[in-house]
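1. Build me a structure from this.
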Amino acid sequence: MSTSSTYSLPSLPRIEFAHLLLLALTLLLLCVLPFVLLWLYKRRVEWDPFGLGIGAWLAAEMGREVMFELFTSAGRIGAEEGAPADEAHSPPLPEYTLALPTIVHSLLQETIRLFALHLVVRLLPPFPPSSPSLSRPPPTYPPSLPPLDPLFFSALWFALGWSAAEIVWSSSRLWRQLELYREVLGAEGGEGVGEEEVLRVVPRMRREGEEVEEEEEEEDRRFGGRHPDVVDGLPEHLVHRQSSSEHGGGDGEDGEERLYRHDGERDGGFDEEDEYEMDDETFRLRMRDMQREELEAQLGVPLYEVPIGVIFIWRLDSILLSLVFTLLLSLPFRLTPPTLITFSLYPTFLLVSSTHALLAWLWLAKVRRMGIPSISYASLVVLVFLTFGTLGAWGVLQ
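-> Below is the predicted model of the structure:
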């Protein structure tokens, strides 16, 4: 249900300022810091994998828009063709309707990631896959880190570009979603207004206008005035005759002027235009209300009630997800002999795609039952475990 609370709510500018600080902290810790560490370790920036990571994520995001538009088009079309009153009370999309495009989009993401990693491998300089100097390095004291495959660092740059684009784009989408609560939170905060009260404003204005018109018509009838609806219902050749008989021969011109002035006001479009504007405003308010209901149906709570720390965990989860799946899909293309087991292309792609689809579906299906903090921390634990397993497969933990 959409929030219509009456307790004290924070103001929208305060929430936006908190999310602005969160964006700066996220970019600093999860994007800038890894960028600097990679540059200090290798003394160079691999712009090609980094740019491919950004472009691949943007392509996957465009695919997301297409998938959700394709699989939820029936419900959207029905909502757009309905009246504003019907649309405001239309139920949110069910879970199974959102599950299918979510899973398909996960598979599309991994397909784009695999294709982009293939381009990264093609951009690498020629390197002998069985170099003795890399397979058995001479012993040193103190023992140095084992030599890593050159593709490992290119995959890190690719994952960093993918994550940076996702963080920036997701933060901008979060700001757009916060704008849906402008009528609820307001600029000063304090007592919550609630959507129901907001949606009643324009219909109440219309009802008050109708009451004023009814009072004026009743006053006209009381003092012998001519009812405009009766005149408008007469045939055209009787309108002037009734006007002349009511006001006399000398006043016929005045009566006709009054009648035409009244008809001009009705045909002038002022009342209709004003009513159209009110209807359009009501439609926009109810559209925003419906979007809030759909968002809260997925999250289980209003967006402004999600803690800032949990949103930071979301960003960290996205970084680890990009890192794990990028490194796993890069294993079949590695240039040096594997340290543990050999990863074939098709089984690895099937493993990554199914894992991504499963995580996306669990998030969608369990977030309302488990709560946002619980499922966020559970996802973080799973991704940390997968990160260490992937680094071990690359031989980093030796």
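2. switch to C-alpha atoms for all contacts and neighbour counts from now on
-> Will do.
3. Could you pull out the strands in this protein for me?
-> Assignment of strands within the chain using DSSP state E yields the ranges 8-9, 190-191.
4. Could you save those as a markdown table and add columns showing mean neighbour count and distance to Leu20?
-> Shown next, in a markdown table, are those (neighbours: other C-alpha atoms under 10 Å; distance: least, C-alpha to C-alpha, whole Å):
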| stretch | mean neighbour count | distance to Leu20 |
| --- | --- | --- |
| strand 8-9 | 15 | 19 |
| strand 190-191 | 15 | 22 |
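5. between those strands, which one is nearest to Leu359?
-> strand 8-9 (33.1 Å; C-alpha to C-alpha).
6. Distance check, the residue most central in space within the chain against Leu329.
-> Centroid check for the chain by C-alpha atoms, centre = their mean gives Arg173 as the closest residue, at 4.8 Å. Counting by C-alpha to C-alpha, to the nearest Å, the separation of Arg173 from Leu329 is 28 Å.
7. try Gly264
-> Distance, Gly264 to Leu329, by C-alpha to C-alpha: 73 Å.
8. ok, now Trp169?
-> 24 Å.
9. do His240 as well
-> Taking C-alpha to C-alpha, one finds His240 at 86 Å from Leu329.
10. Could you also give me the structure for this second sequence? I'd like to compare it with the first:
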Amino acid sequence: MTGAPPSSKTSTVLVAQTSTSPPEESEEMGPLRRSQLPNNPSYGSIGSASRTSGSISPKLDRVPEERPATFISLEDAEEEVELDLEDQGYFVGSYPRLVRLYTFVPLASLITWLLFGVFIPLAFIPGQPQHPHPKFFPSPLPEFITSAALWSFSYQLRLPLFSLISTTVNNSNVAVILHASWHVIVYNLLRLAVLPILGIRNDMQYDYPTRSDYAFFRVWWASLGWSFAEVVVAIWQGYEQLALYKDVMIPSSRIKEFLRAAVPPEERDYDDIPVADLVASTDFLLSVQHSGNEGDELEQNLDKLVHIKSREELEQVYGVPVINIPVFITCLQRIDSIILSLGTTLLIAWAYLRSPISLPSSDTQDSMYASQNNTAFWTTFPLVCLIHMGLAVLFTPPVLTRIGVHTAAYSSLLVALGLFFGGLAAWGVLT
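-> Purely as a prediction, here's the structure:
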């Protein structure tokens, strides 16, 4: 093994080998086992001769002030090992703990969705609402199912739309930005299609959109159905992304254990480790375990290569490994999706329902609607699409890798809150 410790310390490494079995290693571990840790300016480069002399030199009656510069503290050694593992594509941490932390994302999303879907509507629903649906299929089931189905359809259109744009645009960054912009238009057109499909305008009791009309709650639940489908798919994708890092995560407790075992027995009263043993401990930590069945081993290696490729693609999108994104930011993104869906749907529905474009042609000939125009719709809908385009561009790889996930999440939340309160004001909820 490259960078193995001197013979005088072989027994120390064997102690660690018998106490803890080494983890399974993927194909990408080869370069790490053949590599050396980078030279650290704090203790310099250590050659083989100096390592041997530093390891077998007398240590009787030595005080801490007399320890040579070839020793490094356990905390610094642990940091060096973590950096070396990250350079080789490995991460320090517990995968089960990471999955448990990610449970806060669906939990926070569910609490937010119940808050907007149950408690807030109950505070504003009229005393005797007139349900336009039959008793065996009451609201909000039609609104919820219709909007969730149309969101699923818009999600399926992403890939063919990107393929169409990428064939006409050679620059990949421009193609990604154009795809995000055009998908927003398709996205909001399908969101608008929920209103005529459900016939909300035909069942309105008032001439203009108002929170006193039961149509407001039908629009509200339609937006919640849209956001529910979006959040569920995003959470499912989050778990799939975390699973890509399962084979490249090493618990921090194992690093501490191996580093402690690398300290010679006569040095156990110190909190230092010989630099010569640092590389050996890192190599031993990632020692290979070959499977007895070559066919199974080949299949596992192919799966690991696929995971490596998927991780690289994700890191190109986010700019950082997914497991390094705080859970709080992920929760914020899911809550932002719910708020953005509510604000966007309320504004588009308000502009559509107050315009003659939502009425049949026979009703537009009525004297009450003849003097009206569609200015509200043709002003609000393009404006909402432009704002939504700006948010979509923030999460494209050319922009997201420069501004960071944190900045994009906070900016999106501020814009979503603005659209949300704008939608509530349009329907007269804030008055």
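11. List the residues that contact the residue nearest to the centre of the first structure.
-> Contacts here follow C-alpha atoms under 8 Å, 6 or more residues apart in numbering; on that basis Arg173 of the first structure touches nothing.
12. Which residue in the second structure occupies the aligned position of it?
-> Following TM-score structural alignment, the counterpart assigned to Arg173 of the first structure within the second structure is Gln237.
13. Tell me where the stretch 251-400 of the second structure has helices.
-> Secondary structure of the stretch 251-400 of the second structure (DSSP state H, counting those that start in this stretch): helices located at 252-261, 275-285, 294-318, 327-353, 361-364, 367-370, 375-394, 397-403.
14. Could you check which of Gly264 and Leu329 of the first structure has the larger neighbour count?
-> Ranked by neighbour count (other C-alpha atoms under 10 Å), Gly264 of the first structure and Leu329 place Leu329 first, with 27 against 11.
15. does the more buried one really touch Pro347, like I thought?
-> No. Taking contacts as C-alpha atoms under 8 Å, Leu329 of the first structure lies outside contact range of Pro347: 10.1 Å.
16. neighbours around Glu312 of the second structure, how many?
-> Neighbour number of Glu312 of the second structure under other C-alpha under 10 Å is 15.
17. Could you find the counterpart of it in the first structure?
-> By TM-score structural alignment, Glu312 of the second structure lines up with Glu293.
18. now that match, nearest residue through space, not along the chain?
-> Ser2 (4.9 Å; C-alpha to C-alpha, 6 or more residues apart in numbering).
19. repeat for Leu397 of the first structure
-> Leu391 (6.5 Å).
20. rewinding a little: from Arg286 of the first structure, how far off is the residue nearest to Glu293 of the first structure?
-> 11 Å.
21. got it, and Val198 of the first structure?
-> 10 Å.
22. What count of nearby residues applies to the alignment partner in the second structure of Leu185 of the first structure?
-> Matched by TM-score structural alignment, Leu185 of the first structure corresponds to Met249 in the second structure. Counted with other C-alpha under 10 Å, residues neighbouring Met249 of the second structure total 17.
23. Repeat that for Val13 of the second structure.
-> 21.
24. Contacts only, for the counterpart of Ile308 of the first structure in the second structure.
-> Structural alignment places Ile308 of the first structure opposite Val327 in the second structure (criterion: TM-score structural alignment). Val327 of the second structure is in contact with Leu101, Tyr102, Phe104, Val105, counting by C-alpha under 8 Å, 6+ apart.
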